[in-house]
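In: Prediction below, plus the sequence it came from.
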Amino acid sequence: MQADGTRYTGLWQRLLISQPGQPVDTLTRVGWLQGPGLYVDLRQPPAIAGKVQASCLAELLPEEARLLAAQEGFAGSFHLAGDEAEWARAIDFQPAGLLGDRGRLEDHGDLLVEHGIEAVYIEHWQREPETKGAPCWAAQLLSEDDRLIMLVRCGDRFGYARERAVSLRPGECLLDRVGQASAAEARELVDCEIALGTVSAEGWRIDRSTLPWREGAMLLRPGAELAGGRLTMADMDAQGLPIARRLSLVKLEGEADFAQATRPLIPASAPSSIPVVDIAALGGADPAAEAAAVEALRRAAGDVGFLHVTGHGIAPAVTERLRAAAKAFFAQPEAAKMASYIGRSTNHRGYVPEGEEVFATGKRDRKEAFDLALDLPAGEVPAGHPMLGPNQWPELPGFREDIMAYYAAAFAVGRRLLRGFAQALGRPADSFDHLVGTPPSQLRLVHYPYDAEASDAPGIGAHTDYECFTLLLATGPGLEVMNAAGEWVDVPPVPGGLIVNIGDMMEFWSGGAFVATSHRVRKVAEERYSFPLFFALDYDVELAPLARNAEPIRTGEHLYAQTVQTFRYLKDRAERGEILLPETSRPLASFGQAVRHSLA
């Protein structure tokens, strides 16, 4: 194999890993930053988020060390021979497991599909658009205590890896060794930093790290430079005191540049009844551009309640494969589709035939759908959480991988939007992060069959969405929303954009500052497809308005109650006494512009 320095440079986020007989994993946060020849890869399971309270290595408790030992991270050289790739490791937080370090790559531009060689798995990777073609360089360095350091930069993203002082045997399980070690030995074992971050005017900020107390710290200060083969880097000692690591250059690929890359400010969208907001700057390195995007979100959510978003970063190949998979599913005979009928599910997943849903208007919908969400093992779902669990999957090759890849990509956009909405409400960007771990956020594949007589028939009746907000990928006209004047207006898709509308929970949460958008689908004569992701908070979140006192709503119960009142098979179960509505249930159509105008 030969080293490949340029073909796949950029920051790649893993959308999913699919293995035979296991649920599709979209929750493990995996980022791979590829530079010229060298790479940094960080993999963090959701179970560790917010669980480590130590502010430095010396404060780390044994149980916290065991949590950290479940992470993976590595750095080294990337090699490519034809479509076969190998990630050779030089720094390793966790020795390679059963999946190995070699895979065959299908190249779809900003989407890579990796097929395992040593083990059977499929991974989908999506490249951050701003890093494609951006200036890149990579360096191997040595610290004064002879620890290997790797530094990779692409555009305004960087990866950093520092090896530990103690060594692990090839194939040794870090978690097992930490579990058998003393507290002091456990700290030494996890003291290997793999980090990803952002270059800003303030310096090189660490965003994610195997050592969580380092997140938010500056790795390099403004003015840093590689002079005479030397570089000084900021770190902290075991007690949390700042130290300077003086490094010597071993190898450099590309031309080292430590300054922030320049990006233009996001232009304000032209006045329109349907705002268009570019969200590319959310979470980025330019505070002014991010502030402009947040202000645009605030105006759109508060004044209108719906908007188009561009700059979301979902690769075109991801949406193309979603559409192709949906088309293949709905083209099947009815009997094949009914094999995945949603009524067979205990957690509301599967095929929804035409007429299954009835909204507050009492009219049946002229559409069919397929519902899915996070693919969670049934044994890991607590009792009393009927909207969580495994998905039902049809026997269509590649269907679950292509669908869940889009789910993961859209869910990541939802996380960014939640941060933007937090700032728009005057809160820090990360204020709501802890409320989104394993939420019942649902993706629907919706098919509107061609019907020449349906030119004035309802497609989906007027309603609000039950969750915080919805991200909709539409393929044609038909969506109408109610504006502040109580009028129905068309929302034609924007090429490459997503339609976002505020839902019940965000209206309640914001104390009415943001408005749930009443919407419907009409005039659907042509065949078309629609893909809404309903972004929810975790099931047990007790949601109360941010600015006033009110009885809280348990978000999962609200979603479940609204769903039971909408779907025919659940209504039948409720009538038979097999399921019960939560005591706090609200009737359908309790939020949105339509309610405001009916009360006016």
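Out: Done, it's in. Numbering: from 1, shown residues only.
In: Could you use CA atoms for every contact and neighbour count after this?
Out: Fine.
In: And what about the nearest residue to Gly343 once chain neighbours are set aside, helix, strand or coil?
Out: Nearest residue to Gly343, sequence neighbours excluded (C-alpha to C-alpha, 6 or more residues apart in numbering): Tyr569, at 6.0 Å. What DSSP: H, G, I helix; E, B strand; the rest coil gives for Tyr569 is helix.
In: and here's the other structure:
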Amino acid sequence: MAAVVDCDQREKELKEFDESKAGVKGLADAGVTKLPSMFVHPPENLLNSSFPQDDEQYQKFRNLQLPVIDLSGFDNFERRKVIITDINKAAESWGFFQLVNHGIPLGLMEGIQKSIRGFHELPQKEKVKWYSSDFTQKVRFFSNFNLKVSTPAAWRDTLSCKVLEDPESFEAIPQVCRREVSEYIKHIDGVQEKLSELFSEALGLSSDYLASIGCFKSRSLECHYHPICPEPHLTMGGVKHSDLPFLTLLLQDGVGGLQVLHQNVWIDVPPMKGALIANIGDMMQVITNGKFKSVEHRVLMKPTVEPRISIACFLNTDDLQKSYGPIKELISENNPPIYSEVKFEEQIKKLYNL
């Protein structure tokens, strides 16, 4: 009987939370001191490893650090070879790396973080006009992309800005952060152009190969806000998942909490001032026939006096109906295809349980 009561209680919480259109920030503003049950995660989901923490293998992997790749000297032939080698190793073994000297000014990175915080801390009556559960909206504010599917829920609100190659999309972005988003995306374009060439060459292909098949042609942002949490040890800022697009470029603030699953151990990704975090997505794993890995990651909540801000830029195809499969140049008798062709739109529908 208790399980039925718990289920009913959760449904009631979900309904009230969604109808409030205030997100997690609304709960924080209301001064909650105890987490609603919909945000409480099973203790086993919060573990750091499948190994006991006193296990020698756990200690060995726990001290590992994410690779750092320096893009300085990108145009120098010898330096470029070193960068390509580093990307190859990181994409094959980790699926993640920190990116420094990428060309985006630190002031611009800090400016967009400040402006995104500004949006999320607007009065609820001002934010509500962007609140929507319709994932096809170009700009929307929401908390957890599908509450009924993704329970237990994450302690997080999101401003999503899609299809940023379309000028009309910028006009729909809230005024409080529109200019900063626009400037940030202009600089992201320079980074993606470099990475498109470097990833192509790392695969042994011509430098324009990935650009020619439209892998990084579309850009969208998900701007996350994690308010101060009353019981951070019971919840998560982002549940375990891998990213669907070809590549994600993530900007995180100094609060931290991001972890990457490596060798069955959750590895912390400490904030690095001025760095971007690049991670391989599911679609990249498909077209490279598993050579480059899309790995799971999550965000743990920390006791903090500041909210956490992170901004994920997803690089993807602009043709949702185009089929992508393992690149033919990478396939051989010794390396047969292990994935079927997929359309990005079909993968989105699966993700949203439509």
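Out: Happy to help now that I have it. Note that the structure is predicted; figures quoted are calculated from it, not measured.
In: any idea what the residue nearest to Gly343 of the first structure aligns with in the second structure?
Out: Per TM-score structural alignment, there is no equivalent position to Tyr569 of the first structure in the second structure.
In: I figured Tyr569 of the first structure was touching Gly355, is that so?
Out: No - using C-alpha atoms under 8 Å, Tyr569 of the first structure is not in contact with Gly355; the gap is 10.8 Å.
In: Give the aligned equivalent of Lys125 of the second structure in the first structure.
Out: Matched by TM-score structural alignment, Lys125 of the second structure corresponds to Ala335 in the first structure.
In: before we move on, what about Pro271 of the second structure?
Out: The equivalent of Pro271 of the second structure in the first structure is Pro493 (alignment by TM-score structural alignment).
In: count of residues packed around that match?
Out: By the measure other C-alpha atoms under 10 Å, the count of residues near Pro493 of the first structure is 18.
In: got it, and Ala452 of the first structure?
Out: Count around Ala452 of the first structure with other C-alpha under 10 Å applied: 11.
In: What are the buried residues along stretch 545-552 of the first structure?
Out: By 16 or more other C-alpha atoms under 10 Å, the buried positions in stretch 545-552 of the first structure come out as Pro545.
In: gap between the two ends of that stretch?
Out: End-to-end distance of stretch 545-552 of the first structure (C-alpha to C-alpha, to the nearest Å): 8 Å.
In: Just give me the longest helix of the first structure.
Out: Identified as the longest helix of the first structure according to DSSP state H is helix 399-424.
In: Mind checking what helix or strand follows it in sequence?
Out: Beyond helix 399-424 of the first structure on the C-terminal side, the first helix or strand identified by DSSP states H and E is strand 442-448.
In: Where does that next one end up in the second structure?
Out: Using TM-score structural alignment, strand 442-448 of the first structure lines up with residues 220-226 of the second structure.
In: do you know how far the spatially most central residue of the first structure is from Ser441 of the first structure?
Out: When C-alpha atoms, centre = their mean is applied to the first structure, the residue found nearest the centroid is Ala412 (2.0 Å). Using C-alpha to C-alpha, one gets 12 Å for the distance from Ala412 of the first structure to Ser441 of the first structure.
In: coming back round to it: Tyr569 and Gly355 of the first structure: which has the busier surroundings?
Out: Neighbour count, other C-alpha under 10 Å: between Tyr569 of the first structure and Gly355, Tyr569 has more, with 18 against 14.
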